[in-house]
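Asker: here is the input, now give the coordinates:
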Amino acid sequence: MINGIGKLVYEQRVEKLKNAYEQRLIQTNRQIVMLHVVYVVANPSICGATKIIFDQANKLIEKGIAVTIVSYGERPTWYQLKAHYIEVPSKLRISLLIPKCHIIIATYYTHIQECIETEIAPVIYFEQGDIHLFNYEKLKVDHKGFVYTQFQLPKFIMTVSQLTARLIKQYFKRDAKIIPNAIDPNTFNNKWTEENYKCEEKYLLIMGREDVVFKGIEEVVAVFNGLKELNKELKLYWITPYPPSKSFECIISKVIINPSQNQISQLFKGATFYISASYYESFSLPVLEAMASGCPVISADNEGVKEYGIDRYNLLLYEKGNLQDMAKNMLELMKNDRLRDNLVKNGFLTVEKYNWKDSIEKLYEYLCQIAQYEVLTCHMLKNNNPKRGFNNMLEIFDYANELYKNEVYEEAIYFLNEFINYGSSNTDKKIEAYRLRYWAYYFLDNLKEARQQCFLTFELGIPQMKECCFLGQSFLDEARIEEASFWFEKAID
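Answerer: Below you'll find the predicted structure:
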């Protein structure tokens, strides 16, 4: 298993590298009434990187941009997402459900190539930092080559910090636009309300996935277990997207799975302090959110947190991996109230520099510039056709069905036509395709064409009750009572 990529999927992607090509764009002067941006997101579960994507999406919508999130997994409940959300079934490639748009933002390097191959719109790669960047020189040769190639494909790259921009330049010889992270002061602040987390316990707070080793969760648990002998009343709370293994049950006091943003803010406010033990970070958003909530912070001295974190000014830093150093900072912070107060005060001052007003304005201007580009169709792909590499016509039907269910009606109609015109011998599937097609036109408010498509089903046999009811409803929508009555009567004959 290669980090973040299943072995089979990874091998398939490496095999496709021979067809990889840099996206070719042409600059235009096109006028766009409403800009439509699509974020391609691999995993919608709670984490700092996903939260930044969703924050950007919501803020862009507030500025009048249409935003769609295309992702595996159900629409997240931990975040109040305003964007249109398309859930991709696990059996499909994520790029297959990308709708027509002006800009595609690939949010993980494994999706860059397939986003470009759609040839729908200019692709921006949004790099927030992960093991493939922080530990690039230690990757296996083939994986290293795969990552390097992906970074060469898009014309545009954006990132969140000076650190990640520097690494992108160092390893891949590419420039990246920096769009700084920011926090939402309406959620993360030091205002106490009746909804704030009510807890008489003294607890330390950690956040992150157990299976991501570089997050250092096991190290914090080990140090806490030792300190617990000195203070039996001290508790450890853990925010995580997935239930942890049973080995931690006797040590962790409380596990909070996929909490809402308001719940996280409340947990910060009630914590004695927050600990980030991550070896690698591009920016470390939770640390900044803790500061905004008035929660003292202890952090490993990764380069990302040092983008804004200053030891003994707004947080305590310890040498990453040095458990003795971590424990020393914990003990000091628990005993030194004056130090705690100073860290909190200076944390508030730090947070003021990272606001969404400035950050989203930079992103908005950047997107408006890129929206002036259009894709030049590339003929380097062997199977460059509208079927996007499907193996058979039933796969096209399944794909069209998913587009329909996700309300991407125009593209659904296109692929339903592909299936119907092919002349499938599967009559039941063909009837189903006809029905999806006329309903798609109906939902596009094209009643005349919807009825026309419905009448075509009669070629497959005598009118069925579903078609008669549909025709009746379509005429009723136009207040054409006589025609509506005729078809409703036909339905019950």
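Asker: going forward, measure contacts between C-alpha atoms and count neighbours the same way
Answerer: Fine.
Asker: now Val255, what's its secondary structure?
Answerer: Three-state call for Val255 (DSSP: H, G, I helix; E, B strand; the rest coil): strand.
Asker: ok, it - contacts?
Answerer: Going by Cα atoms under 8 Å, 6 or more residues apart in numbering, Val255 touches Tyr237, Trp238, Ile239, Thr240, Pro243.
Asker: quick one, what contacts the closest residue to Tyr148 other than its chain neighbours?
Answerer: Take Tyr148 and drop its neighbours on the chain: the residue closest to it by Cα to Cα, 6 or more residues apart in numbering is Phe172, 6.3 Å away. By Cα under 8 Å, 6+ apart, Phe172 lies in contact with Tyr148, Phe151, Gln152.
Asker: got the contacts of Val255 as CSV, with secondary structure, neighbour count and distance to Gln452 columns?
Answerer: As requested, the contacts of Val255 are exported to CSV (DSSP: H, G, I helix; E, B strand; the rest coil; neighbours: other Cα atoms under 10 Å; distance: Cα to Cα, whole Å):
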residue, secondary structure, neighbour count, distance to Gln452
Tyr237, strand, 20, 61
Trp238, strand, 22, 58
Ile239, strand, 21, 54
Thr240, strand, 20, 52
Pro243, coil, 13, 52
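Asker: can I assume Glu210 is in contact with Ile217?
Answerer: Yes - counting by Cα atoms under 8 Å, Glu210 does reach Ile217; the two are 6.2 Å apart.
Asker: please provide the structure for the following sequence as well, for comparison with the first:
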Amino acid sequence: MNITFILPGYPSEPSGGFRVVYEYANHLVERGHEVSVVHPAYTYSSGHPIYRSTSPRIDWQYIHEKVRMIYAPSLDEKYIPDADAVIATAWFTADYVHHYSHRKGKKFYFIQSFVTWYGFDKVKRTWLLPLNKIVISKWLYQLGLKFGVPVTDITYIPNAIDHNKFRLINPISKRPKTIAMLYSRIRIKGSCDGIKALQLAKMAIPDLHAVLFGVPKRSTEIPGWMDYIQTPSQEDLVDKIYNGSSIYLCSSWNEGWGLPASEAMACGCAVVSTKNGGSEEFCIHNQTALLSPPKNPDELAKNLILLLKNDPLRMKIAENGLQYIRKFNYNKSTDLMESHLLSIVKQK
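Answerer: Down below sits the predicted model:
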């Protein structure tokens, strides 16, 4: 097959959504398919395009040499290669793909989240376009059905983890009282709740240590006793942060999937998370994680304290999570993606 992914812009910084697309592109070219990834020369901020004059340097993600990386002035059809399948990957790319001619291929919409800061109705409308929807989690699948997407137009293909990258290095039994957490300025990531939960846990367990990481510079809302690592390398993220922590804290209000939590789980962290939709794909309460409602730092803190005071329980949760997350791998997910694309492409 000849496949084109349409990304929403240049990746100005590491992005989980972009990473997933690049991973699929890598695995599909390894199977003999021709894959192009189109990047329009802008990113979106507050719903408005910010144009970029130079193509980015993507040093945070491996890109197979056979993947054709296209940096286009816009998403106008004249810049899009002819293909068997063309895949929108964000709400505003869906409109472009919808209007492309048949020469660009059968039309798909790869949905990794449902975010409404661009407008609920504006985003929802794209779900109802006549595109073949692919969603990464069961809650997004159910949301699509609720919106009125026909069951024949939506397919669930779970996200995956590269277990060669995200792996256990430091034994689960020998972890320090360190909690890792992604810090983000995006409100729905709930970083303010996570920080408050960590402060509450620190009051109960004074020797608790916390390490936060993220893309932005260190914020003044991060207390001085917490470490902060800006844009850690892949090696540091796996070796020092995930494998150097006993617990990973996810305080998001809403997640399409929750890549950092699943990566940390694959590295041996016991996960404490909110019930945010996406994380519940791999976080099963009292089995592979401890869960609590979003926007409730007190409950997050209780679960952190419970694991820090009960090491056998922490190790059990971590071991169960480590085994469970292995079912989500790129061999299986690429099998599903390849099979689904082929089934639609072969239709007349």
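Asker: give me the TM-score for this pair.
Answerer: Once superposed, chain against chain, the TM-score is 0.83 (TM-score structural alignment, normalised by the length of the second structure); 322 aligned residues with a Cα RMSD of 2.6 Å.
Asker: now the residue nearest to Tyr148 of the first structure: how far from Asp130 of the first structure?
Answerer: Separation of Phe172 of the first structure from Asp130 of the first structure (Cα to Cα, to the nearest Å): 15 Å.
Asker: same check, this time on Cys469 of the first structure
Answerer: Distance from Cys469 of the first structure to Asp130 of the first structure, by Cα to Cα: 54 Å.
Asker: residues in contact with the alignment partner in the second structure of Leu97 of the first structure?
Answerer: Structural alignment (TM-score structural alignment) places Leu97 of the first structure against Tyr79 in the second structure. Taking Cα under 8 Å, 6+ apart, we find Tyr79 of the second structure in contact with Ala72, Pro73.
Asker: just Ser233 of the second structure next, same as before
Answerer: Counted by Cα under 8 Å, 6+ apart, Ser233 of the second structure has contacts Trp60.
Asker: aligned partner of the residue nearest to Tyr148 of the first structure in the second structure?
Answerer: Using TM-score structural alignment, the partner of Phe172 of the first structure in the second structure is Gly148.
Asker: then Glu127 of the first structure?
Answerer: By TM-score structural alignment, Glu127 of the first structure lines up with Ile111.
Asker: shouldn't its match be in contact with Ile87?
Answerer: No - with contacts counted by Cα under 8 Å, Ile111 of the second structure stays clear of Ile87, the gap being 10.0 Å.
Asker: looking at these two, which is more packed in?
Answerer: Taking neighbours as other Cα atoms under 10 Å, Ile111 of the second structure and Ile87 compare with Ile87 leading, 28 against 23.
Asker: which helix or strand contains that one?
Answerer: Assigned by DSSP states H and E, Ile87 of the second structure belongs to strand 85-88.
Asker: repeat for Gly347 of the first structure
Answerer: Going by DSSP H and E, Gly347 of the first structure is part of helix 337-351.
Asker: what comes into contact with the next helix-or-strand element following that helix?
Answerer: Later in the chain than helix 337-351 of the first structure, the nearest helix or strand by DSSP H and E is helix 356-370. Outside helix 356-370 of the first structure, the residues that touch it by Cα under 8 Å, 6+ apart are Gln56, Lys59, Leu60, Ile103, Pro122, Ile179, Pro180, Asn181, Ala182, Ile183, Asp184.
Asker: re the thing from before, who's in contact with the match of Glu127 of the first structure?
Answerer: Contacts of Ile111 of the second structure (Cα under 8 Å, 6+ apart): Thr89, Ala90, Lys133, Ile134, Val135, Ile136.
Asker: now the first structure: which of these match?
Answerer: Counting by both residues aligned by TM-score structural alignment, their matches' Cα atoms under 8 Å, the members of the contacts of Ile111 of the second structure that carry over to the first structure are Thr89, Ala90, Lys133, Ile134, Val135, Ile136.
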